[in-house]
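K.L.:
Whatever this is, show me its structure:
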Amino acid sequence: MKILITGGNNAKTLKLLKAFPGHFMLLADYGDVPGILTEHYGFASLGVLNKDSIAHILLNFCITESIDSIIPLHDYEIEPLAKSAVLFGEYGIQVLLPSLEKLGDYNHAEKVKYTDFAVFINGELIFTTNETLPANQEADLNGVFGFNSDTTNFKLFTI
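P.N.:
Coordinates of the predicted model:
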């Protein structure tokens, strides 16, 4: 599987590489990005940032690069991609975000530093930095979530 993670110029993004062993990870960002390609991951530029057409830029990029799943990490990408998830799905691209209806439960306005993060796909816990986290969550939980070990109050892992 080929997975696109946006925010590739941010060090927090590199933490996610260990969550997807055996998959090719493409870390991308807007503007200048070093062109690095290895066997398991690569870096790419998404071009010039235009917040008015985020979904179009990302869909075009995903189709061109044969992406299977996308994990948006920039705050300004979350809502447009949640609204466009059905369109991405028509092209065989899974948007790893909560549904638009539940997005408000997991999105936050303030920047919070979390000690742990977890990755869910269709409610299944596929990776966590905290092994005490219970594996059973909401059946439709999708995405990367930050949390502190004293609580399982998940919030989207964004930059």
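K.L.:
Only C-alpha atoms from now on, for both contacts and neighbour counts.
P.N.:
OK.
K.L.:
which residues are contacting stretch 27-43?
P.N.:
Contact with stretch 27-43 is made by 4-9, 13, 22-26, 44-49, as judged by Cα atoms under 8 Å, 6 or more residues apart in numbering.
K.L.:
ditto for stretch 61-76
P.N.:
Against stretch 61-76 from outside (Cα under 8 Å, 6+ apart): 1-7, 46, 51, 78, 81, 91-97, 143-144, 157-159.
K.L.:
Sequence B follows; please return its structure for comparison with A:
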Amino acid sequence: MKILITSAASAQAYQLKNKLNNPDTILGDYAELPGTMLKTGNMLALPAPNDSSYAHKMLTLSLDNQIAKIYALQPAELSLLKEAGTLFNEYGITILSADEI
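P.N.:
This is a model prediction of the structure:
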């Protein structure tokens, strides 16, 4: 079971990754990330939450990367993903906030 934590450019994402202590944890961000970080496979470029098809792009990305849980750290991301929660649940993907460890 892979876990995606958004806001990879933040200290909060790394703190959460350490708390979860799961080797299958991937960090992702819609902010520009260095190419070397993306090439390792432990970090993903995410769509921006202001994209009109954000939830669908996140679902596709999750399915392509076998992600079962998403910890959305930005309020805008969390809100949009929670709104589409039923769709994600149909595919066995759980949407969580950082407080839901």
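K.L.:
check contacts around the residue in structure 2 sticking out farthest from the centre.
P.N.:
The centre of structure 2 is farthest from one residue, residue 36, which by Cα atoms, centre = their mean lies 19.0 Å away. Residue 36 of structure 2 sits next to no residue when contact means Cα under 8 Å, 6+ apart.
K.L.:
Kindly confirm my reading that it is in a helix.
P.N.:
Yes - the assignment for residue 36 of structure 2 is a helix, going by DSSP: H, G, I helix; E, B strand; the rest coil.
K.L.:
mind checking how far it is from residue 3 of structure 2?
P.N.:
Counting by Cα to Cα, to the nearest Å, the separation of residue 36 of structure 2 from residue 3 of structure 2 is 21 Å.
K.L.:
now swap in residue 52 of structure 2 and tell me
P.N.:
Distance, residue 52 of structure 2 to residue 3 of structure 2, by Cα to Cα: 24 Å.
K.L.:
again with residue 79 of structure 2
P.N.:
Taking Cα to Cα, one finds residue 79 of structure 2 at 18 Å from residue 3 of structure 2.
K.L.:
Could you do residue 26 of structure 2 as well?
P.N.:
Residue 26 of structure 2 is 6 Å from residue 3 of structure 2, by Cα to Cα.
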